[in-house]
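Novice: heads up, no residue letters with this:
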């Protein structure tokens, strides 16, 4: 019985997907931190593998912290990925080439919107 259990465990272990191990050989090239404790802060990190992270924060109007920042890294396919962002009372707003964007509206939809706005400007209402 023990042999059967051992054989089953060995089969499961061999059948498990072999995950790629992350490259942990990058060293820290830059590490800067500044924090006043009142919502004003700045940090910047840079690794030898090309990863760069920077952010700065200021107190927000509604008691939170407003943050502007960016990060950049080298994708496994060799492309450099860069994201800049703002996080404040209006939410988290990232910008970057890798972020999906909605498809543009088709011409007939744009025409319908224009027509509806034109009619609304003339005082017509839609129910």
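Specialist: Cool, the structure landed. For clarity, every value in this text was computed on a predicted model and none was experimentally measured. Numbers count the residues shown, from 1 in each chain.
Novice: rest of the way, CA atoms for contacts and neighbours
Specialist: Noted.
Novice: How much space separates residue 6 from residue 18?
Specialist: 20 Å (CA to CA, to the nearest Å).
Novice: before we move on, what about residue 12?
Specialist: For residue 12, the distance to residue 18 - CA to CA - is 12 Å.
Novice: Ok, residue 51 next?
Specialist: Using CA to CA, residue 51 is found at 26 Å from residue 18.
Novice: if you count what's nearby, which of these two comes out ahead?
Specialist: Set residue 51 next to residue 18 and count neighbours by other CA atoms under 10 Å: residue 51 wins out with 19 against 8.
Novice: okay, pairing it with this:
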């Protein structure tokens, strides 16, 4: 019995470290640009193939501490089976919406059978984020 317990502990310890795993990943690109109009663009890439891009803008409200934030972007990574997963997303006054072939859908085609389908996210981050009408928060 002690030998079995020891073998299980060795197996668990061996599974903790995999050469070339995410544990050893390094950031190889980390670009961030902040514009004077409070918009930004971010581009990050790691040595294990994770890529994240986003762009956003802050829309001021009529009073301090009011306004809205509109952000969109994408990220991708390689799943353990080797498949490259890409997720496009938008976060704004309408909430967070993500689209991807990797996100399971219900029988009716919605991400969650109880929720309406999300608006499709852009295929890529736009070069210029166009300002929209401000939303008043109360």
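Specialist: Arrived safely. Computed from a predicted model, the values in this text were never measured in an experiment.
Novice: The first structure: helices as residue ranges?
Specialist: Secondary structure of the first structure (DSSP state H): helices at 2-15, 107-121.
Novice: Turn those helices into CSV, including distance to residue 93 of the first structure and mean neighbour count.
Specialist: Below are the helices of the first structure laid out as CSV (distance: least, CA to CA, whole Å; neighbours: other CA atoms under 10 Å):
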stretch, distance to residue 93 of the first structure, mean neighbour count
helix 2-15, 42, 10
helix 107-121, 25, 11
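Novice: Dump the ones you listed to a markdown table, plus distance to residue 28 of the first structure.
Specialist: Below are the helices of the first structure laid out as a markdown table (distance: least, CA to CA, whole Å):
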| stretch | distance to residue 28 of the first structure |
| --- | --- |
| helix 2-15 | 35 |
| helix 107-121 | 50 |
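Novice: quick one: which of those is nearest residue 101 of the first structure?
Specialist: Taking CA to CA, helix 107-121 is the member of the helices of the first structure nearest to residue 101 of the first structure, at 17.7 Å.
Novice: Run through who's touching that closest one.
Specialist: Around helix 107-121 of the first structure, nothing counts as a contact under CA atoms under 8 Å, 6 or more residues apart in numbering.
Novice: Could you give the separation of it from the chain centroid?
Specialist: On the basis of CA atoms, centre = their mean, to the nearest Å, helix 107-121 of the first structure sits 34 Å off its chain's mean C-alpha point.
Novice: can you check stretch 9-29 of the first structure too?
Specialist: 24 Å.
Novice: and if you look at stretch 53-62 of the second structure?
Specialist: Put simply, stretch 53-62 of the second structure sits 17 Å off its chain's centre (CA atoms, centre = their mean).
Novice: Can you tell me the centre-most residue of the first structure?
Specialist: Taking CA atoms, centre = their mean, the centroid of the first structure lies closest to residue 94, which sits 6.4 Å from it.
Novice: Map it onto the second structure.
Specialist: Here residue 94 of the first structure is matched to residue 98 in the second structure, going by TM-score structural alignment.
Novice: Great, nothing more from me.
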